[in-house]
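Asks: from the sequence below, what's the structure:
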Amino acid sequence: MLNSILDSLQYEFVRNALLAGSCIAIVAAIVGYFLIARGLTFAGHALPNIGFAGAAGAVLIGVSPVYGLFAFTIGAGVIIGLLGKEVRERDIAIGIIMTSALGLGLMFLSLYSGYAERVYSVLFGTILGISSTDVQTMMITCLLTIGSIVLLYRPLLFSSFDPMVAQARGVPIRGLAIIFLILVAMAVSISIQIVGALLVFTMLVGPAATAIRIAQRPLWAILIAIGLGLSYMWIGILLSIANGLWPASFYIATISFVVYLPVRILSPYWIRNRGRHESQPVVGQESDSVQTTVEHVHIH
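Replies: You can find the predicted model right below:
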């Protein structure tokens, strides 16, 4: 199997898949960390489904599904950002938007008389069908997304963990939320082309959720999430090529679950032990009560 994997690296489509997958893994890990910190994991699940409707609509009018993907996910991201911080009402609204978009997607498909292969590829991804042009586009989009998050890192981190204090100090909470969700929409749109709408949630949340349980400080958690995401992506792609039986998405999702499960089970023990030796204040938590702390978050 090792020889088969090494031999496959000589093919351009394999190198393209690994390059594009690496871009996606890095962006998804960074964005995923803030999704969890801000309690927006449901939005991370909804945006890919909303993007499917956009792709179907784009095919119906005769343009590339990528345009519809970006238009619908970014539009939905702006709407979700305007819904405010009330979690219960926001999640209800997100659910309504998502189901409405899925209904639109099905209607667009029923109206389309041609072969909808391009739309279905949005659902499952075409990781081994990525061209060099696609890789270049993804790399540019990834660099823009990462650069934006780096510029917004301090206020984004501050508003994620202590929005009331951040707002009192003049951080534009609503505007920052909208910008962040636009970045999430961009990450989702490029990720869908690799792993598909059905499994993009795995790359957004899996590595970050595991990393948050391992590392206490945000920067370390993000770096660990990036490392995990890259590992999942590379192993999944190479196993898919070597085995030839199952798609890369299956391996990526399975590896993510297999790694997360023992960390999820064991993390309460080391978090409790760590809490006995450290007196840092808890400032954030994952949706299922995973606590993470932030040191020295200042807005300059």
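
Asks: from here on, just use CA atoms for contacts and neighbour counts.
Replies: Fine.

Asks: for the chain, what's the longest helix?
Replies: Criterion DSSP state H: the longest helix present in the chain is helix 248-277.

Asks: elements contacting that helix?
Replies: Helix 248-277 sits against helix 200-214, helix 218-243, with contacts defined as 3 or more Cα pairs under 8 Å, 6 or more residues apart in numbering; DSSP states H and E.

Asks: could you check the angle helix 218-243 makes with the first one?
Replies: Put plainly, it is helix 200-214. With axes from the mean of the first three to the mean of the last three Cα atoms, to 10 degrees applied, the angle from helix 200-214 to helix 218-243 works out at 130 degrees.

Asks: compute the inter-axis angle for helix 200-214 and helix 248-277.
Replies: Put simply, helix 200-214 runs at 20 degrees to helix 248-277, going by the same axes, to 10 degrees.

Asks: one more: the longest one?
Replies: Helix 218-243 and helix 248-277 are oriented at 150 degrees to each other (the same axes, to 10 degrees).

Asks: which of the residues in helix 218-243 are buried?
Replies: Neighbour-count burial for helix 218-243 flags 218, 221-242 (criterion: 16 or more other Cα atoms under 10 Å).

Asks: unless I'm mixing things up, S131 is touching V14, no?
Replies: No - with contacts counted by Cα atoms under 8 Å, S131 stays clear of V14, the gap being 10.0 Å.

Asks: the more surrounded of those two?
Replies: Using other Cα atoms under 10 Å, the more surrounded residue of S131 and V14 is V14, with 20 against 16.

Asks: against V135, how distant is that one?
Replies: For V14, the distance to V135 (Cα to Cα, to the nearest Å) stands at 12 Å.

Asks: can you check G125 too?
Replies: Distance from G125 to V135, by Cα to Cα: 14 Å.

Asks: also P207?
Replies: Distance, P207 to V135, using Cα to Cα: 22 Å.

Asks: to check against the first, give me the structure of this:
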Amino acid sequence: MSWDAIWEAMFGGLPVYGQLLGLVSNAVWAGAALGLVGGLVGVFVMQRDMAFAVHGISELSFAGAAAALLIGVDVVTGSIFGSLIAAALIGWLGARARDRNSIIGVLMPFGLGLGILFLSLYDGRSANRFSLLTGQIVSVQTGQLGWLIGISAVVLLGMLVIWRPLRFDSLDPQSAAARGVPTTTVSLLFMILLGLIVAVAVHIIGALLVMALLVTPAAAAMRVAHGPLSVPLLAAAFGFVSAVGGILLAIAGTLPVSPYITTISFVIYLVCRVVGARQGRVTRVRGGEGRPAAVQGASVNS
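Replies: Down below sits the predicted model:
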């Protein structure tokens, strides 16, 4: 494929950009809400080592949405139902990391298989099937926008309510349990909130790529920031830029929205990784310069 063909596929819609933007404003608003809340939730996903769980929940969310598409009900309702089932099972049965990974490994192929079965039985528009897997900028209908933003708001409020015990349990679960924090309840509530935001992500970026907005922004933020407030705020900002920026770029082209969102998210992570590595080198150098020569020599010899 020539460079002209690639450019036409990615940015061929620039002449009518303003008109197209009005047609997909629902996706922009939903993507903004998802980016902000998803980046915030992703911080705790990383701290609790649950990136694999995000993918597992998305597969059952996809199965629920595909079932809803098949029987003719709202796909948002179906995806929420599938996400909550997966989140409850993982949170209830997967108290330990080893158990959790085993359960997720069982649920992922089961959910994906069910979803493919339901889609194969669906005889409607093929674009509806494709959007559940990889996302489409026109997949958010006016009636669904309120649901998606409302779910994001519920997740945000829920995170604020359990913020302190969740953070304590994420960083030091043994001490949290010893101090009387109801760790099982907090974990289950977090899984439910995670399931809800995954259901929103399925409709923006598709079931296969939800980690681009629920894991990558937080991983990038944790490379360059370390404060209890700076990391969540930076992760939310990265998620917002990835989601909204990807949708705005996708409007001008003919490709699905997911390649743009995932590319922006990945580039942000690479930049943060480079910046974080340079910050680490500068810190080590300054730390060495601030010590006596005898101590520096002893550390080198050791």
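
Asks: now the common contact residues for V14 and V135 of the first structure.
Replies: With contacts taken as Cα atoms under 8 Å, 6 or more residues apart in numbering, not a single residue reaches both V14 of the first structure and V135.

Asks: just list the residues touching the most centrally placed residue in the first structure, thanks.
Replies: Nearest to the mean C-alpha position of the first structure, by Cα atoms, centre = their mean, lies L204 at 2.7 Å. Going by Cα under 8 Å, 6+ apart, L204 of the first structure touches A28, A29, V31, G32, G44.

Asks: turn those residues into CSV, columns for neighbour count, secondary structure and distance to A76 of the first structure.
Replies: Formatted as CSV, these follow (neighbours: other Cα atoms under 10 Å; DSSP: H, G, I helix; E, B strand; the rest coil; distance: Cα to Cα, whole Å):
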residue, neighbour count, secondary structure, distance to A76 of the first structure
A28, 31, helix, 18
A29, 30, helix, 21
V31, 27, helix, 16
G32, 29, helix, 17
G44, 25, helix, 11
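
Asks: which of those residues sits closest to G62 of the first structure?
Replies: Among the contacts of L204 of the first structure, G44 lies closest to G62 of the first structure (Cα to Cα), at 27.7 Å.

Asks: check contacts around the closest one.
Replies: So G44 of the first structure contacts L35, V184, V188, F201, L204 (Cα under 8 Å, 6+ apart).

Asks: could you rerun that using 10 Å?
Replies: Listed by Cα atoms under 10 Å, 6 or more residues apart in numbering, the contact set of G44 of the first structure reads 31-32, 35-36, 77, 181, 184-185, 187-188, 200-202, 204-205.

Asks: would you mind measuring from it to R88 of the first structure?
Replies: Counting by Cα to Cα, the gap from G44 of the first structure to R88 of the first structure is 16 Å.

Asks: tell me which stretches of the stretch 51-200 of the first structure form strands.
Replies: For the stretch 51-200 of the first structure, applying DSSP state E, counting those that start in this stretch gives no strands.

Asks: residues in contact with V231 of the second structure?
Replies: V231 of the second structure sits next to 39-40, 43, 217-225, 237 when contact means Cα under 10 Å, 6+ apart.

Asks: aligned partner of I57 of the second structure in the first structure?
Replies: In the first structure, I57 of the second structure lines up with L47, judged by TM-score structural alignment.

Asks: now find how far off-centre stretch 202-214 of the first structure is within its chain.
Replies: Stretch 202-214 of the first structure sits 10 Å away from the centroid of its parent chain (Cα atoms, centre = their mean, to the nearest Å).

Asks: same thing with stretch 32-45 of the second structure?
Replies: 6 Å.

Asks: next, the mean deviation of it compared to the first structure.
Replies: By mean Cα distance after the TM-score superposition for the first structure, the fitted stretch 32-45 of the second structure averages 0.7 Å away from its aligned residues in the first structure.

Asks: where does that stretch end up in the first structure?
Replies: Using TM-score structural alignment, stretch 32-45 of the second structure lines up with residues 22-35 of the first structure.

Asks: quick one: what's aligned to A88 of the second structure in the first structure?
Replies: So, by TM-score structural alignment, A88 of the second structure is matched to V78.

Asks: how about its match: what's its closest non-neighbour residue?
Replies: I178 (5.3 Å; Cα to Cα, 6 or more residues apart in numbering).

Asks: which ones are touching that neighbour?
Replies: By Cα under 10 Å, 6+ apart, I178 of the first structure lies in contact with I74, G77, V78, I79, I80, G81, L82, L83, G84, V184.

Asks: just checking, F250 of the first structure touches G236?
Replies: Yes - in this structure, F250 of the first structure is within contact of G236 by Cα atoms under 10 Å, at 7.6 Å.

Asks: hmm, back to that, looking at this, the match of I57 of the second structure is in a strand?
Replies: No - under DSSP: H, G, I helix; E, B strand; the rest coil, L47 of the first structure falls outside any strand and is assigned helix.

Asks: residues near Q136 of the second structure, how many?
Replies: Look at Q136 of the second structure: counted by other Cα under 10 Å, it has 24 neighbours.

Asks: that one contacts P256, doesn't it?
Replies: Yes - with contact defined as Cα under 10 Å, Q136 of the second structure reaches P256; the gap is 5.5 Å.

Asks: need the residues touching each of those two.
Replies: Joint contacts of Q136 of the second structure and P256 (Cα under 10 Å, 6+ apart) are F130, I205, G206, I247, A250.

Asks: map G236 of the first structure onto the second structure.
Replies: Under TM-score structural alignment, G236 of the first structure pairs with G246 in the second structure.

Asks: tell me how far its match lies from F238 of the second structure.
Replies: G246 of the second structure is 12 Å from F238 of the second structure, where distance means Cα to Cα.

Asks: can you check R48 of the second structure too?
Replies: Separation of R48 of the second structure from F238 of the second structure (Cα to Cα): 20 Å.

Asks: same question, V37 of the second structure
Replies: According to Cα to Cα, V37 of the second structure stands 11 Å off from F238 of the second structure.

Asks: with L119 of the second structure instead?
Replies: L119 of the second structure is 33 Å from F238 of the second structure, by Cα to Cα.
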